[in-house]
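In: The sequence and its predicted three-dimensional model are supplied below.
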Amino acid sequence: MTTVPEAVFDIAVIGAGMAGASIASALSSTHRVLLLEQEDQPGYHATGRSAAVFTAIYGNETVRALSRASREFLAAPPEGFADHALTSPLGNMFVARADQLGRLEAFFARPDIAPLTTWLDASATRRLCPLLAEPYVAASVYEPGALAIDVDALHQGYLRAFRRNGGALVTRSGLEGLDHDEGRWILRTATGAFASAVVVNAAGAWADNVAAMAGSRTGYVKPFRRTAVLVDPPADMEIARWPFVMDIDEDFYFKPDAGALLLSPADETACEPCDAQPDEWDIAVAVDRVCTATTLQVRRIRHSWAGLRTFSRDRLPIAGPDLDLPGFYWLAGQGGYGIQTAPALAQLLAARIRDEDCPEALRAEGIAYADMGTERFHLQPAA
């Protein structure tokens, strides 16, 4: 039986988190765009559970390049994009024990990290964050230009621009079928059927499911759970100016968060796509690791939560066409960097869908279409 679509669009974007909202916003200036979201509201999963930090020295080389290319937008968004600044000063610090100094030195020596950072000895490190225990910290690499991101303002800015351009957002519209017929995609959802010439798979943890529904290869991406905890700070310390602090081996991180301290064990537990919930063991590990590195004493947990960080097989984002399917594009696998790289990835994928050259600002950072697309997986052995 032929499915009759209720509406026809140029492009349908699946998933209205940060990835979907940013690419839908970018494309809506030139195309009629549908944005589908399975939840009651956009941004319920990974977007709404982000650590909300911009750092140009976090992640692999490609992620760092995407972050640098996104900074200008985050620091100075287009007029009318948001009612207030999207970012505020924070600072970021990678710390090391004496036995980790070799790894910290190697990190500091990288050519794209050294210009953005300062090497601090133990005393200087503790002056910036007095919570760190004196016997624990040997040195740190400090990034003064790191920023706190207002994730909700960024997300809502993209959605506002999308609506202003005439885009259609449909929530409570989980995908139930996706078929290619007579040169267009038919999307069957909980709220009806829609048609579009192009589909963008921005479904986050569900991206592999969407690909399977479309008839693509699977196994490009996999979600992993990460835990966060809010606790009371020491009563005798003013924490507002403390930086984001991460262990050089990424065994934990903590940062000030609206008068509380946010702790994480930086866990990475493979799981199925779901409404992620924190595990008691991971909560305990977060507290133990941070308390070991600091003088913090945790007497109660204010709040805990978990989110899903979705990685590709090679830990690089996917932003490009599916080589097996006509008019099917991916925007997935951003890992824990999806908020801070959203402007660059949306700009890159929008240009590729429009059949334009890779934007000069991205090429200047060494970013190429071939690095971001699914073509690279055809040259790699399966995991």
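Out: Great, that's in hand. Residues are numbered from 1 along each chain as shown.
In: hey, let's count contacts and neighbours off CA atoms from now on
Out: Will do.
In: which SS class is Ser123?
Out: Three-state call for Ser123 (DSSP: H, G, I helix; E, B strand; the rest coil): helix.
In: this is the comparison structure:
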Amino acid sequence: MTYDFLIIGGGIAGLSAAAELAPLGSVLVLEAEEHLAHHASGRSAALYEPRYGLAPVVELSLASEAAFRAMPGMLSDRGLMIVAKADQQAEFARDLKGFGLEQVSVAEARARVPVINPDTVALAAMADHAWDIDTDRLIQSHVKRLRAAGGEVETNARVTGIMRNGAGWHVESGAGAHVGRVLINAAGAWVDDVARMAKVRPLGFTPNRRSMARIPAPGGQDVSRWPMIFGAGESWYAKPDAGALIVSPAEEHPMGPQDAWADDMVLAEGLARYEEMVTEPVTRLLANWAGLRTFAPDRVLVIGRDPAVPNFFWLAGQGGYGFQTSPAAAALVADLLGERPSGLSAGLIASLSPARFG
């Protein structure tokens, strides 16, 4: 069988695009791992904060809000807080402006998060415009829509070879050989590797490790209504998670594509920055892990046909914005491949196009 669309990558990017493309033609998603959303998508902080990122990312995130709101239960209230020391005024001011936050007193911050340390926290700001994304529900909804429209998913299908096949592509994988008219590269940290296999010029993506630790609720408190908390300049963050707290050093450590793991020293340093700003020490870890956030050279997503090989389509460089941009990004994929008008601005589409790299 020749598929209209072969998608390499079964994370949020590939699955959301597949669900949008399935009504337009036959779709096959190839996922290297045993389970979908195994790598970055399965290790996301899963926050919808549409003002987070560079201007094109923000525009794409804002364009995704209506789709999220149309899915009952997909978003739930979380909120956002920034805390800073007295010598972090410059970072705090940038965060205040960038996130659109309102400065509050330390006492007000402590009323919301009682473990904030008044001896070290000198500046605080809050906002309500941040929501948790039910990532499992979102992934499953895309799979359900894809299969309802006749689309297919193969797991344990690591791609081992790609060749041009007339007007299309011949792809070898752990699940066998497949032929497709358009190849969509949604392989996360492996996108440049996939391009090389297809003899398409790679664009210079960089995977960056981000480590996380899950710790017990500080002081045994109910953290369920706490906001997501950032140290100024995104020097660390903490987010409630099923009665516990996820704490990350928020590092960006460049490394090759792989199944990443947390670096113990980096994790310890990040936990120390968190502990400095709260009154409760970290006494033990419940778990730790890491994921790779993959960025293009300009840190903006890449969505569009390759200029030199038009039936090779880039859907890459989601960085830390994959979930929150996914509805608008997937709609754009379908609009571009379906050759129909997009609701996004021409300027935004150009800023996402791989053609910007020459």
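Out: Structure received. All values derive from a computational prediction rather than experimental measurement.
In: Reduced to three states, what does the residue nearest the centre of structure 1 come out as?
Out: Central residue of structure 1 (Cα atoms, centre = their mean): Gly338, 1.7 Å from the mean position. Following three-state DSSP, Gly338 of structure 1 is assigned to coil.
In: Just tell me what it corresponds to in structure 2.
Out: Taking TM-score structural alignment, Gly338 of structure 1 has Gly322 as its aligned residue in structure 2.
In: and if you look at Glu268 of structure 1?
Out: Under the alignment (TM-score structural alignment), Glu268 of structure 1 maps onto Glu252 of structure 2.
In: I'd say that match and Ser235 touch.
Out: No - taking Cα atoms under 8 Å as the definition, Glu252 of structure 2 is not a contact partner of Ser235, at 10.6 Å.
In: now that we're looking at Ala12 of structure 1, how far away is Arg184 of structure 1 from it?
Out: From Ala12 of structure 1 across to Arg184 of structure 1, the span is 11 Å (Cα to Cα, to the nearest Å).
In: Need the overlap of contacts for the two.
Out: Counting by Cα atoms under 8 Å, 6 or more residues apart in numbering, the contacts common to Ala12 of structure 1 and Arg184 are 195-196, 198.
In: got a winner among those for most neighbours?
Out: Ala195 (26 neighbours; other Cα atoms under 10 Å).
In: Can you give me the distance of that one to Asp249 of structure 1?
Out: 47 Å.
In: Over to Gly215 of structure 1?
Out: Taken as Cα to Cα, the span from Gly215 of structure 1 to Asp249 of structure 1 is 39 Å.
In: Tell me the residue in structure 1 aligned with Met74 of structure 2.
Out: Counting by TM-score structural alignment, the partner of Met74 of structure 2 is Leu86.
In: Can you verify my assumption that that match contacts Leu154?
Out: Yes - checked against Cα under 8 Å, the pair Leu86 of structure 1 and Leu154 is within contact range at 6.3 Å.
In: Looking at these two, which is more packed in?
Out: Neighbours were counted for Leu86 of structure 1 and for Leu154 using other Cα under 10 Å; Leu154 has more, 24 against 21.
In: Figure out the helix or strand that the more buried one lives in.
Out: Using DSSP states H and E, Leu154 of structure 1 sits within helix 151-164.
In: so the helix or strand following that helix corresponds to what in structure 2?
Out: Scanning forward in sequence from helix 151-164 of structure 1 by DSSP H and E, the next helix or strand is strand 168-170. Using TM-score structural alignment, strand 168-170 of structure 1 lines up with residues 152-154 of structure 2.
In: And stretch 294-308 of structure 1, by the same measure?
Out: So stretch 294-308 of structure 1 sits over residues 278-292 in structure 2, by TM-score structural alignment.
In: Name the surrounding residues that touch the matching stretch.
Out: Taking Cα under 8 Å, 6+ apart as the rule, stretch 278-292 of structure 2 contacts 39-40, 43-44, 115-117, 189, 207-216, 218-219, 257, 259-262, 271, 275.
In: try stretch 129-145 of structure 1
Out: By Cα under 8 Å, 6+ apart, stretch 129-145 of structure 1 touches 55, 57, 89-98, 101, 104, 108, 116-122, 125-126, 242-243, 293-296.
In: residues in structure 2 matched by it, start to end?
Out: Aligning stretch 129-145 of structure 1 against structure 2 (TM-score structural alignment) gives residues 113-129.
In: Show me how far that stretch is from its chain's centre.
Out: 26 Å (Cα atoms, centre = their mean, to the nearest Å).
In: can you pull the buried residues of it?
Out: 113-118, 121-127, 129 (16 or more other Cα atoms under 10 Å).
In: dump the residue contacts of Val231 of structure 1.
Out: Counted by Cα under 8 Å, 6+ apart, Val231 of structure 1 has contacts 260-263, 298, 300-303.
In: What is the equivalent residue in structure 2 for Pro223 of structure 1?
Out: Pro223 of structure 1 maps onto Pro207 in structure 2, by TM-score structural alignment.
In: Tell me how far its match lies from Asn288 of structure 2.
Out: For Pro207 of structure 2 relative to Asn288 of structure 2 (Cα to Cα), the value is 19 Å.
In: so Phe107 of structure 1 sits right up against Thr118, yeah?
Out: No - applying Cα under 8 Å, one finds Phe107 of structure 1 not in contact with Thr118, separated by 11.8 Å.
In: Just the strands from the stretch 1-150 of structure 1, written as ranges.
Out: With DSSP state E, counting those that start in this stretch applied, the stretch 1-150 of structure 1 shows strands at 7-14, 33-36, 53-54, 87-89, 92-96, 118-121, 139-143, 147-149, listed in chain order.
In: Kindly state which residue of structure 1 is aligned to Ser353 of structure 2.
Out: Ser353 of structure 2 maps onto Gly373 in structure 1, by TM-score structural alignment.
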